[in-house]
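>>> All I have is the shape, not the residue letters:
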């Protein structure tokens, strides 16, 4: 009975967090759409689509399913952790270095600074997602829901603050950066009870661990 009640509580928290996150997201987008100039709406659309893709890929990638559904040793988790961090750094470098070229191709000068800001996300996300997957494995859904809600609220607060300072399409990205940063820190805080990375890594070991994902 206790297990069933805990599962119901976890499910309730997950549902409530999803509803709140969607509601806050709609509110944030509505606000930005009202204050931005017409020529900035295209950039806002690009930013939103990019951030949604990043969030979706982050949840599906970085070996999350491998962590959630398989028993890995601390050494294997460490190899996976550092491999994902390095992969994030590589994506960051590609986006950051190529931001000017991409902006010229799209004929959107403002796109360069957007891509540079978005590239930083790939340094942050792998760490948080790793610990999130561990919390999912340990069925810590209440903590996950709390983390998601609090980080989204923090992101909204930063968005509103930057809108108050200088309204621009970058406000959405500042808010997202704040959200993923808070989310990463809280997930790391909770997740370190189950995992603390060892300072070891090799490409061969990383490939072997990832190969288990099939």
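Yep, that arrived. Bear in mind the structure is a predicted one, so any value in this text is a computation, not a measurement.

>>> Only C-alpha atoms from now on, for both contacts and neighbour counts.
Will do.

>>> Double-check residue 136 against residue 70; I have them as touching.
No: at 11.9 Å, residue 136 does not count as touching residue 70 under the criterion of Cα atoms under 8 Å.

>>> what residues are up against residue 124?
When contacts are counted by Cα atoms under 8 Å, 6 or more residues apart in numbering, residue 124 touches 88, 180-181, 184.

>>> Just confirm residue 88 contacts residue 123, I think it does.
Yes: between residue 88 and residue 123 there is a contact under Cα under 8 Å: 5.3 Å.

>>> want to compare, so here's the second one:
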């Protein structure tokens, strides 16, 4: 049996490094976004948003669920990795060809002539991305998130600097196109350099079929999820002017910087860790319980905090021309609060090998979202109605995910909700406190955000300590352990 304490420490340490990785990379992209938002027009971001769904769906097809399947496998040979590598290259080449041919028709659908050449350039990133999948899987299986952090930060920084230069020179939307392609290309080069992995000339048909049985269901689930994650770009881009999509796109990007950093960090660290306990039901349940409580403890106050300062946050960072994004941002924060909980619940299904159930749930949840979107369009509720449909679906879907994952690990819906309530109500209290503080402050964006933010953090952690919340104790002890470990290393280095 694995040493539970050791795995727990590695998991929390991995979470911290993974969070630093994603926060740093998202932070760099965030800074670049702030600069570009003041140089480019909302229409430019709207044009990129129109293309997003095509590229995102294509990247899901390339991966085909094989990344998760490979991570779940305990032992994978070089020949088996090579099998998936060659399949990814083949699929990406076919998809690039299909998108190249379809570009004029997609451009006509959105009634934007310049989309054709944009799609043909951006879709080449699909081929580039296919080369990075196996090296990235290798690092994830080894929990080497610090290495990934450096790769992501370096790639994002270099691409961001160049895109700002192009925007300043008047290249408009093409600065965003180059940024996306350059980021993917640099990440791929760095991943291959670090892992030093090379394929062999082998294609294991039996291994491919076995992984495809598991991965194909994740592929369909991923395609459905990716399509619906980008459906708002499709609908808003088709029904409204490009500027309106630009307002929504940047509101969504700001939310993603905050929410996806946490969600992706939790998902990519916890999946390989939970997979290690797939044959030990008790340890799996215990680890999952701690992780879901930790996720709620971090995410609830984060999103509520940003929601409460949105009136100052958006115009300060993006400029007054983006005030139309404020309402969209607030609604998206409500939906994003529970993203990590969705991710952890779905990780359990993958760990238990229930790819069939994973697919079933995606169909159920997306059918629900389709009905809600349909109702919004039927009653002409506009963009706010569309986003509200997503918020409602997110919360209803959590109950669906929780119900099915609970059956796999004997951790009932009632037990899960009971464990989440302390963090939820404490986050609400913090949000109310931050709003009260804001009412006493002058109408200066920077001062309001600074004072409200600091007061919210102090309030939340002080109350956590007073109430002796389990989640706070875990985070505090682990951060102290890492800090003291670094301190000891520095002292030894100085002594040497």
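Thanks, I have the structure now. What you see is a predicted model, and the numbers here were worked out from it, not measured in a lab.

>>> thinking again about what came up before, looking at the second structure now, which of the contacts of residue 124 of the first structure still hold up?
Counting by both residues aligned by TM-score structural alignment, their matches' Cα atoms under 8 Å, the members of the contacts of residue 124 of the first structure that carry over to the second structure are 180-181, 184.

>>> how many neighbours does residue 104 of the first structure have?
Here the number of neighbours of residue 104 of the first structure (other Cα atoms under 10 Å) works out to 13.

>>> no, scratch that, I was asking about residue 43 of the first structure
Applying other Cα under 10 Å, we find 18 residues neighbouring residue 43 of the first structure.

>>> To which residue of the second structure is it aligned?
Using TM-score structural alignment, the equivalent of residue 43 of the first structure in the second structure is residue 47.

>>> which secondary structure elements does the host helix or strand of its match contact?
Assignment of secondary structure by DSSP states H and E places residue 47 of the second structure within helix 42-63. Contacting helix 42-63 of the second structure under the criterion 3 or more Cα pairs under 8 Å, 6 or more residues apart in numbering; DSSP states H and E are the following elements: helix 78-110, helix 115-122, helix 124-141, helix 205-229, helix 231-239, helix 242-275.

>>> how about 10 Å then?
Contacts defined by 3 or more Cα pairs under 10 Å, 6 or more residues apart in numbering; DSSP states H and E place helix 42-63 of the second structure against helix 4-39, helix 78-110, helix 115-122, helix 124-141, helix 174-195, helix 205-229, helix 231-239, helix 242-275.

>>> Give me the range in the second structure that stretch 87-102 of the first structure lines up against.
Residues 91-106 of the second structure are matched to stretch 87-102 of the first structure when aligned by TM-score structural alignment.

>>> quick one: contacts of the matching stretch?
When contacts are defined by Cα atoms under 10 Å, 6 or more residues apart in numbering, stretch 91-106 of the second structure is touched by residues 50-51, 54-55, 58-59, 61-64, 86, 88-89, 109, 111-131.

>>> residues near the nearest residue to residue 214 of the second structure once chain neighbours are set aside, how many?
In this structure, residue 214 of the second structure finds its nearest non-sequential neighbour in residue 355, 6.1 Å apart by Cα to Cα, 6 or more residues apart in numbering. By other Cα under 10 Å, 24 other residues sit near residue 355 of the second structure.

>>> can I assume residue 355 of the second structure is in contact with residue 216?
Yes: Residue 355 of the second structure is within contact range of residue 216, at 8.6 Å (criterion: Cα atoms under 10 Å).

>>> Identify the contacts common to those two.
Shared contacts of residue 355 of the second structure and residue 216, defined by Cα under 10 Å, 6+ apart, comprise 65, 69.

>>> out of the helices and strands packed on helix 42-63 of the second structure, nearest to residue 417 of the second structure?
Across these, the minimum distance to residue 417 of the second structure, taken as Cα to Cα, is reached by helix 242-275, at 18.7 Å.

>>> Heading C-terminal from the closest one, find the next helix or strand.
Sequence-wise, the next helix or strand downstream of helix 242-275 of the second structure (DSSP H and E) is helix 281-308.

>>> Can you classify residue 172 of the second structure by secondary structure?
coil (DSSP: H, G, I helix; E, B strand; the rest coil).

>>> Give the aligned equivalent of it in the first structure.
With TM-score structural alignment as the criterion, residue 172 of the second structure lines up with residue 168 in the first structure.

>>> That match: what's it in contact with?
Counting by Cα under 10 Å, 6+ apart, residue 168 of the first structure touches 32, 35-37, 40-41, 43-44, 162.

>>> With residue 108 of the first structure instead?
Residues in contact with residue 108 of the first structure (Cα under 10 Å, 6+ apart) are 42-43, 100, 102.

>>> Can you find the partner of residue 141 of the second structure in the first structure?
By TM-score structural alignment, residue 141 of the second structure lines up with residue 137 in the first structure.

>>> Now its match: closest residue in space, sequence neighbours ignored.
Excluding the flanking residues, the one nearest residue 137 of the first structure by Cα to Cα, 6+ apart is residue 68, at 4.6 Å.

>>> same question, residue 92 of the second structure
Once flanking residues are discounted, residue 92 of the second structure sits nearest to residue 127: 5.0 Å by Cα to Cα, 6+ apart.

>>> ok, that neighbour - how many residues close by?
Neighbour count for residue 127 of the second structure, taken as other Cα under 10 Å: 23.

>>> how close does it sit to residue 59 of the second structure?
9 Å (Cα to Cα, to the nearest Å).

>>> hey, what's in contact with both of those two?
Taking Cα under 10 Å, 6+ apart as the contact rule, residue 127 of the second structure and residue 59 both touch 88, 91-92, 95.

>>> wait, which of those is closest to residue 201 of the second structure?
Checking these against residue 201 of the second structure with Cα to Cα, the nearest one is residue 88 at 14.6 Å.

>>> show me what contacts the closest residue to residue 236 of the second structure other than its chain neighbours?
Closest residue in space to residue 236 of the second structure, ignoring its immediate chain neighbours: residue 245 at 5.7 Å, by Cα to Cα, 6+ apart. Going by Cα under 10 Å, 6+ apart, residue 245 of the second structure touches 42-50, 232-239, 251, 325, 383.

>>> Pull out the buried residues from those residues.
For the contacts of residue 245 of the second structure, a burial check counting by 16 or more other Cα atoms under 10 Å picks out 42-50, 232-237, 251, 325, 383.

>>> Nearest residue to the corresponding residue of the first structure for residue 187 of the second structure in space, ignoring adjacent ones along the chain?
Counting by TM-score structural alignment, residue 187 of the second structure lines up with residue 183 in the first structure. Of all residues not flanking residue 183 of the first structure in the chain, residue 151 sits nearest, at 5.3 Å (Cα to Cα, 6+ apart).
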